[in-house]
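Asker: everything below, folded, please.
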Amino acid sequence: MVERLFTYGSLMPGGQYAHLLAAAGDNWQPATVTGFIDANGWGHSVGFPALVLHASGAPIAGMVLTSATLRSLWPQLDAFEGEAYERIATEVTVATGERVTAYIYSLHHSLHCDSVAHN
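Answerer: Here you go, the predicted structure:
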């Protein structure tokens, strides 16, 4: 089964932790999701923002990786992201305008700052 991962930070090609996705191949394409960047992410202070999906947010640019290998990488990626993030399925818009389903690591819902949680 082919799966997708939307990345917006350190896991993107050229990012500090891109090597964690090396086994999944190089089928990347530009994409966007709608949401906010939240200052509560574990890595925000060192340049790793946390994304919160929200319909009233702004488009957030990233990349989508499509790979059958992702299924075997989920346990490693889940451990890397830790408890502050949750892997959820969402719709993303790729560069062609097509909407596809992809997983994304979003700031855990219990950690959203008030300005995001109440929008």
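Asker: every contact and neighbour count from this point should use C-alpha atoms.
Answerer: Fine.
Asker: all strands for this protein, in order.
Answerer: All strands of the chain, identified by DSSP state E, fall at 3-7, 28-38, 50-53, 58-67, 85-94, 99-107.
Asker: quick check: buried residues in the fifth one?
Answerer: This means strand 85-94. Tyr85, Glu86, Arg87, Thr90, Glu91, Val92, Thr93, Val94 (16 or more other CA atoms under 10 Å).
Asker: another one to check against the first:
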Amino acid sequence: MAQGSGGPGDGSETRLAVYGSLAPGEANAWVLEPVDGEWLEGGRVRGRLHDRGWGAGKGYPGLEWDPGGEPVAVKVFVSPDLPDHWARIDAFEGEDYRRIVVPVEGLPGGGRPCNIYVVG
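Answerer: Okay, the predicted model is just below:
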């Protein structure tokens, strides 16, 4: 997994920032439903949304992470059980997306490193 920032021991392995189909109420929310956790609202990552990746044809553009980019709204799923599910979620996202760790702004307690799927 490539990383924008963060890494082992920073807690990022228990956080997933989502901006599209994995969010509650969206088409692929079922992917995270088996995982116990909580959602944090109001997060932002920097980057650009593009009509790329398998989700683009379904109305879900892919994110290109760019620390100098525009703010993109995200919801953050927090669960100590996420490490047990990364392989399954990675397989669901497929080859069009890769998981990286990036800083998420706007969360309680300040910016936090979180996993996120980006087009790559």
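Asker: TM-score of the superposed pair?
Answerer: After superposition, the two chains reach a TM-score of 0.83 (TM-score structural alignment, normalised by the length of structure 1), with 108 aligned residues with a CA RMSD of 1.6 Å.
Asker: quick revisit: closest to Asp114 of structure 1 out of the strands of structure 1?
Answerer: strand 28-38 (10.0 Å; CA to CA).
Asker: one step back: pick the most deeply packed of the strands of structure 1.
Answerer: Of the strands of structure 1, the one with the most neighbours on average (mean count of other CA atoms under 10 Å) is strand 50-53, at a mean of 25.
Asker: mean distance, that strand to its aligned residues in structure 2?
Answerer: Aligned to structure 2 and superposed, strand 50-53 of structure 1 gives a mean residue distance of 0.5 Å (mean CA distance after the TM-score superposition for structure 1).
Asker: what is the corresponding segment of structure 2 for that strand?
Answerer: Per the alignment by TM-score structural alignment, strand 50-53 of structure 1 matches residues 62-65 in structure 2.
Asker: isn't Arg99 of structure 1 up against Glu91?
Answerer: Yes: using CA atoms under 8 Å, Arg99 of structure 1 is in contact with Glu91, at 6.1 Å.
Asker: returning to that earlier point: okay, the strands of structure 1 in JSON lines with distance to Val116 of structure 1 next?
Answerer: What follows is the strands of structure 1, written out as JSON lines (distance: least, CA to CA, whole Å):
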{"stretch": "strand 3-7", "distance to Val116 of structure 1": "20"}
{"stretch": "strand 28-38", "distance to Val116 of structure 1": "7"}
{"stretch": "strand 50-53", "distance to Val116 of structure 1": "8"}
{"stretch": "strand 58-67", "distance to Val116 of structure 1": "12"}
{"stretch": "strand 85-94", "distance to Val116 of structure 1": "15"}
{"stretch": "strand 99-107", "distance to Val116 of structure 1": "11"}
